[in-house]
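**Student:** coords please:
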Amino acid sequence: MNIDVSNIRNDRSLPSLLYLYLWPLWIFENVNAGSFLERAAAYRRNRSKRVYLPGYTAKWTVIFGMLLAMLAALEGMANLFASWKFPFTLLACGTGILAILAFVVVVMTIAIYLLLTHWEF
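**Tutor:** Prediction:
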């Protein structure tokens, strides 16, 4: 899915601001398009923008921790209220899926940072 970031940068609605605040890949350019010199310039630009990735990693690590805490609370409530066990279990499953996705974003951000830091073009 290709998102036109130029429209999102000018839009000041809450969803677009959340997208810019949380999603780290909007900063980077495609290094697979264009001539060799254009790809090299895009890679150099991406390499210079890698300094923002630890901030995104911290944000997503906090989100991951909050989702794990919510998961533990929902599991505890499911065990505490036997008549509401099924709804709390469903909410815990959904929270667990979101926690896995947050963990994937953390790992992906760290991998991109290490790749841009240690691999020369």
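
**Student:** From now on I want contacts and neighbour counts done on CA atoms only, so please keep to that.
**Tutor:** Will do.

**Student:** Against residue 109, how distant is residue 42?
**Tutor:** 18 Å (C-alpha to C-alpha, to the nearest Å).

**Student:** To check against the first, give me the structure of this:
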Amino acid sequence: MTIDKDTPPQPAPAGEPPPDMPFRRLLYRFLFFDWLFRDVSAARNLFERHAAHQHNRKMSRYLPVYLRRWSFLTAFDFALGVLFEKVLQAGLLSAWCFTWSCVTFTGMVVITVAWLILNHARLS
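**Tutor:** Presented below is the predicted three-dimensional model:
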């Protein structure tokens, strides 16, 4: 079967990633949300800036999904820290897990602030 280069590729069924997406990219998109948004400062004029801002406001509806993912990571890292500290008496591993729970909690704060700004800030 030959594929013509001028025909567009068939879309993937709903809910499935494209078949040629590498796992690293899929994992990155699962955890980080920057690929959803457009850079407003890169706009060349007022119309492009407004369009990018409106796009970002529409895409902000996915931020609670990322917040839920990061809250799971925070709870998981904290639980591992408690497990390593109390059950296994591994101080260094527990410190490492508690540090990662602080890092993921900081990610949760960033996601929350971005969601609040995009949903509730008014343009002047």
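
**Student:** sorry, back to before: the more surrounded of residue 42 and residue 109 of the first structure?
**Tutor:** Counted by other C-alpha atoms under 10 Å, residue 42 of the first structure and residue 109 do not tie: residue 109 has more neighbours, with 23 against 19.

**Student:** That one pairs with which position in the second structure?
**Tutor:** Matched across to the second structure, residue 109 of the first structure falls on residue 111, judged by TM-score structural alignment.

**Student:** in the host helix or strand of its match, what's buried?
**Tutor:** Using DSSP states H and E, residue 111 of the second structure maps to helix 91-120. For helix 91-120 of the second structure, burial by neighbour count (16 or more other C-alpha atoms under 10 Å) applies to 93-95, 97-98, 100-101, 104-105, 107-108, 111-112, 115, 118.

**Student:** List just the nearest of those to residue 82 of the second structure.
**Tutor:** Of all the buried residues of helix 91-120 of the second structure, residue 82 of the second structure sits closest to residue 94, with 6.7 Å by C-alpha to C-alpha.

**Student:** Skipping its backbone neighbours, what lies nearest the aligned partner of residue 22 of the first structure in the second structure in space?
**Tutor:** With TM-score structural alignment as the criterion, residue 22 of the first structure lines up with residue 31 in the second structure. Counting by C-alpha to C-alpha, 6 or more residues apart in numbering, residue 66 is the residue found nearest to residue 31 of the second structure once chain neighbours are left out, at 6.8 Å.

**Student:** which stretches of the second structure form helices?
**Tutor:** Ranges of helices within the second structure are 23-31, 46-59, 63-82, 91-120, based on DSSP state H.

**Student:** between the last one and helix 63-82, how big is the angle?
**Tutor:** So the one you mean is helix 91-120 of the second structure. 160 degrees (axes from the mean of the first three to the mean of the last three C-alpha atoms, to 10 degrees).

**Student:** Helix 91-120 of the second structure vs the first structure, mean deviation?
**Tutor:** Compared with the first structure after fitting, helix 91-120 of the second structure has a mean deviation of 1.0 Å; criterion: mean C-alpha distance after the TM-score superposition for the first structure.
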